[in-house]
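> next comes the sequence, and after it the predicted model I'd like to discuss.
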Amino acid sequence: MNEIPWQLADGRLLLTCHLQPGAKKPGFAGLHGDAVKIRIASPPVDGKANAELIKFLAKSFAVAARDIEIISGQMNRRKRVAISGVETLPLSLQALLQ
């Protein structure tokens, strides 16, 4: 049985992500095992994919980019992200996870 890809802890939402860099259409793409699959356009070069991930999540969760921290997986497709100031998932993501 798969774990849920997000949890609330210490006033932050912790999200497990699986990145698909170089995608034509950025956005949430459902589940990838026990992680949320996120498509981004930037290639995984010089931190560009991480920067775009932070920008995408900030817009999706309606928070500032400074409220998002990649806490593990900086050099991998699988990442653990902490998002401050939110208590729930955006509707676009909720719909994909049902």
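Yep, it's here. The structure displayed is predicted, hence computed values, not measured ones.

> only C-alpha atoms from now on, for both contacts and neighbour counts.
Fine.

> quick one: the strands in the chain?
Taking DSSP state E as the test, the strands found in the chain are 6-9, 12-20, 27-32, 35-39, 68-72, 78-84.

> what about versus this one:
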Amino acid sequence: MGDDSVNVACKVTPNARRSEIIGWGADEQGRRVLLVKLAAPALEGKANKELVRFLAEWLGCAKGEVSLLRGDTSRTKLLQVPATAQERLQEV
């Protein structure tokens, strides 16, 4: 993606009633993370797929523009999203 993308760290809570953005929080190291509840289990990559789908829909971009860079099996994940999403992320 290059210069037209930004990275965003997310802390995910699977098995929620519905997928939603909670707001900004901090991880164990005090870094800023987007708190996200997902209506999918942390099983066989289902939560990761739901995270990509939900974030793309919420940001108003294609699923192909959102990619999981790190955190496949962790609750804290690093995703790459289009730079155009920065404005939407700042609204949270």
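Yep, that arrived. Quick caveat: nothing in here was measured; it's all calculated off a predicted structure.

> got a TM-score for the two of them?
Once superposed, the chains reach a TM-score of 0.83 (TM-score structural alignment, normalised by the length of structure 2), with 86 aligned residues with a CA RMSD of 1.7 Å.

> residue in structure 1 matching Asp4 of structure 2?
Counting by TM-score structural alignment, Asp4 of structure 2 lines up with Gly11 in structure 1.

> so that match makes contact with Ser84?
Yes. Gly11 of structure 1 is within contact range of Ser84, at 6.7 Å (criterion: CA atoms under 8 Å).

> what span of structure 2 is stretch 43-59 of structure 1 aligned with?
Under TM-score structural alignment, the match for stretch 43-59 of structure 1 is residues 41-57.

> I'd like to know which elements the top helix by length along structure 1 is packed against.
For structure 1, the longest helix by residue count, based on DSSP state H, is helix 48-61. With contacts defined as 3 or more CA pairs under 8 Å, 6 or more residues apart in numbering; DSSP states H and E, the packing partners of helix 48-61 of structure 1 are strand 68-72.

> same thing but 10 Å
Contacts defined by 3 or more CA pairs under 10 Å, 6 or more residues apart in numbering; DSSP states H and E place helix 48-61 of structure 1 against strand 12-20, strand 27-32, strand 35-39, strand 68-72, strand 78-84, helix 91-97.

> pull out the buried positions in the second one.
So that's strand 27-32 of structure 1. 27-31 (16 or more other CA atoms under 10 Å).

> nearest spatial neighbour of the counterpart of His32 of structure 1 in structure 2, chain-adjacent residues omitted?
Matched to structure 2 by TM-score structural alignment, His32 of structure 1 sits across from Gly25. With CA to CA, 6 or more residues apart in numbering as the measure, Val33 is the residue that lies nearest to Gly25 of structure 2, at 5.3 Å, once sequence neighbours are left out.

> how many neighbours does that neighbour have?
19 (other CA atoms under 10 Å).
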